[in-house]
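Peer 1: just coords:
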């Protein structure tokens, strides 16, 4: 009788051990499936076309990452971040606002990357004959639209106007006359573009990337000479309050836009490549 009980117990113990082993095998061989990640990117409005294409290609390469894009003027985006807006990446149209974000502790200096450059151009409505050359924007009663000076495009535009004055036979009064003609100042680059396209003014200064695709159907372009032009440098940084599991995804996006493929896309949209001395 005792022998029979011992035999039954041995069988039960054996079955238990086999069951445990099979359970462990199932647990170890079940593939780990990551949940989808939503990556929120706040980007300057002049990046709209390029970043939309970059987003689509990035999501094809990393199908479990969904990118949510929010475009606006750079200062507006920084204000959103300052008010605890939920975001993972901040793409600025200048270095000043990236530095400001670092000072505020919104992004870390070690997490910033310069990734593109841009230039300025003068634009006029397609049917307008008021402004035919650069110097015409200083003529009396000419209506000009610029970006606000606290916006990257506005600061670049004012710097360019100062340089234009030196080109025009050292016409130091040139900038003052142009600024007197300003009828509207906008908070984002795309707003300047839109208002000129619908004829609200005779001319405006925008990024060349915004103007090229819409010329000559919707507007005219008057090129600003290199001696009077300025270079806009775009930077992107990882937000400090980005969750740990998102930081790797954010870095993947940065790596993608500075890769050969990403730079090709930016170049097709008119952006330049950042040089080592910039």
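Peer 2: Yes, it's here. These figures come from a predicted structure and were not determined experimentally.

Peer 1: contacts, neighbours, all on C-alpha from now
Peer 2: OK.

Peer 1: the stretch 151-278 of the chain: strands as residue ranges?
Peer 2: 182-186, 203-207, 219-223, 232-239 (DSSP state E, counting those that start in this stretch).

Peer 1: the last one vs strand 203-207, what angle?
Peer 2: In other words, strand 232-239. In terms of direction (axes from the mean of the first three to the mean of the last three Cα atoms, to 10 degrees), strand 232-239 departs from strand 203-207 by 50 degrees.

Peer 1: mind listing residues that contact strand 232-239?
Peer 2: Contact with strand 232-239 is made by 87-95, 98, 106-109, 111-119, 156, 247, 250-251, 254, 274, as judged by Cα atoms under 8 Å, 6 or more residues apart in numbering.

Peer 1: for the chain, longest helix please?
Peer 2: Using DSSP state H to define each element, the chain has its longest helix at helix 2-29.

Peer 1: and after that helix, which helix or strand comes next?
Peer 2: With elements assigned by DSSP states H and E, the helix or strand that comes after helix 2-29 is strand 37-44.

Peer 1: so what touches that next one?
Peer 2: The contact list for strand 37-44, computed with Cα under 8 Å, 6+ apart, reads 64-74, 77, 86-93, 246, 249-250.

Peer 1: could you pull out the buried residues of it?
Peer 2: Neighbour-count burial for strand 37-44, counted by 16 or more other Cα atoms under 10 Å, picks out 39-44.

Peer 1: show me where the stretch 151-278 of the chain has its helices.
Peer 2: Per DSSP state H, counting those that start in this stretch, the stretch 151-278 of the chain carries helices over the ranges 152-167, 174-180, 189-197, 208-212, 244-258, 260-268.

Peer 1: and here is the other one:
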């Protein structure tokens, strides 16, 4: 018999949460920059000090990266005056379709290798994708968990309004994998096109629960309550990042990817709840 996991209550207020992912993250970056940490891979620094970077870097990134990549973008601009990082956050499948459809972008960071394969399969990448973080699913409920959700099975209760990501999106594919492994059938009230949209349904009290990433639960602060479930361990998503073939700003794009992969970048990402890449 599977032991029902204890609920984990989120009590971090919005102001403190923002400080944790924003100000504290940038402080960690600054500290790492000044401490002389070595990059995690050859050439993995936020840029070559002998080369002057400029212009705009356009990054297409999975919606779950919104908070951490926004912080990294601000740090990149601080380190390289004259540069600007613009983001297009959304469902990885939608972003991949935009890229293969000709949308101009420099960097693609997806929430699963399968989605990245859509882009590499069309020869749209200039470098081999590299996994830079992983992410694990978690159940987001209303504050106080009025539905008493303590397991994945509890989401099948007929009186519970549950939201899932669409199965074409990495978070939806991972949720389906966890449900299938547990032999559970769940009919959600809606399928959402990205993980932030699924979470918003709970935040607006339009749903009782949603299966999202642990990073999104953490970013939401006290707007939701997080419930871990053991089946999530079998549905962890790797996040790959790659330079795109027709990148308008190749030099700056490479430097941004290097920042993401550097020890400083990894500190921001793990502080947001992401898991380090598997060794």
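Peer 2: Received it, and whenever you're ready, just let me know what you need. Since this is a predicted model, take the numbers as computed values, not measurements.

Peer 1: closest one to residue 53 of the first structure among the helices of the stretch 151-278 of the first structure?
Peer 2: Checking the helices of the stretch 151-278 of the first structure against residue 53 of the first structure by Cα to Cα gives helix 260-268 as the closest, at 7.7 Å.

Peer 1: so the closest one matches what in the second structure?
Peer 2: Helix 260-268 of the first structure corresponds to residues 263-271 in the second structure, going by TM-score structural alignment.

Peer 1: map residue 73 of the first structure onto the second structure.
Peer 2: Mapped onto the second structure by TM-score structural alignment, residue 73 of the first structure lines up with residue 91.

Peer 1: could you verify my assumption that its match touches residue 192?
Peer 2: No. Using Cα atoms under 8 Å, residue 91 of the second structure makes no contact with residue 192, being 9.3 Å away.

Peer 1: quick one: residues contacting residue 45 of the first structure.
Peer 2: So residue 45 of the first structure contacts 71-74, 188-190 (Cα under 8 Å, 6+ apart).

Peer 1: most widely separated two among the residues you listed?
Peer 2: Most distant of these, by Cα to Cα, are 74 and 190, 11.7 Å apart.

Peer 1: the more surrounded of these two?
Peer 2: A count of neighbours by other Cα atoms under 10 Å puts residue 74 above the other of residue 74 of the first structure and residue 190, at 28 against 22.

Peer 1: so how far is residue 106 of the first structure from the closest residue to that one other than its chain neighbours?
Peer 2: Spatial nearest neighbour of residue 74 of the first structure, chain neighbours left out: residue 44 (5.2 Å); criterion: Cα to Cα, 6 or more residues apart in numbering. To residue 106 of the first structure, residue 44 of the first structure is 16 Å away according to Cα to Cα, to the nearest Å.

Peer 1: can you check residue 254 of the first structure too?
Peer 2: To residue 106 of the first structure, residue 254 of the first structure is 17 Å away according to Cα to Cα.

Peer 1: quick revisit: adding distance to residue 212 of the first structure, write the buried residues of strand 37-44 of the first structure out as CSV.
Peer 2: Formatted as CSV, the buried residues of strand 37-44 of the first structure follow (distance: Cα to Cα, whole Å):
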residue, distance to residue 212 of the first structure
39, 30
40, 28
41, 25
42, 24
43, 20
44, 18
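
Peer 1: so which of the residues you listed is the closest to residue 81 of the first structure?
Peer 2: Using Cα to Cα, the buried residues of strand 37-44 of the first structure come closest to residue 81 of the first structure at residue 42, 8.8 Å.

Peer 1: so what does the closest one match up with in the second structure?
Peer 2: By TM-score structural alignment, residue 42 of the first structure lines up with residue 60.

Peer 1: how near is that match to residue 174 of the second structure?
Peer 2: According to Cα to Cα, residue 60 of the second structure stands 21 Å off from residue 174 of the second structure.

Peer 1: what is the equivalent residue in the first structure for residue 180 of the second structure?
Peer 2: Match for residue 180 of the second structure (TM-score structural alignment): residue 162.
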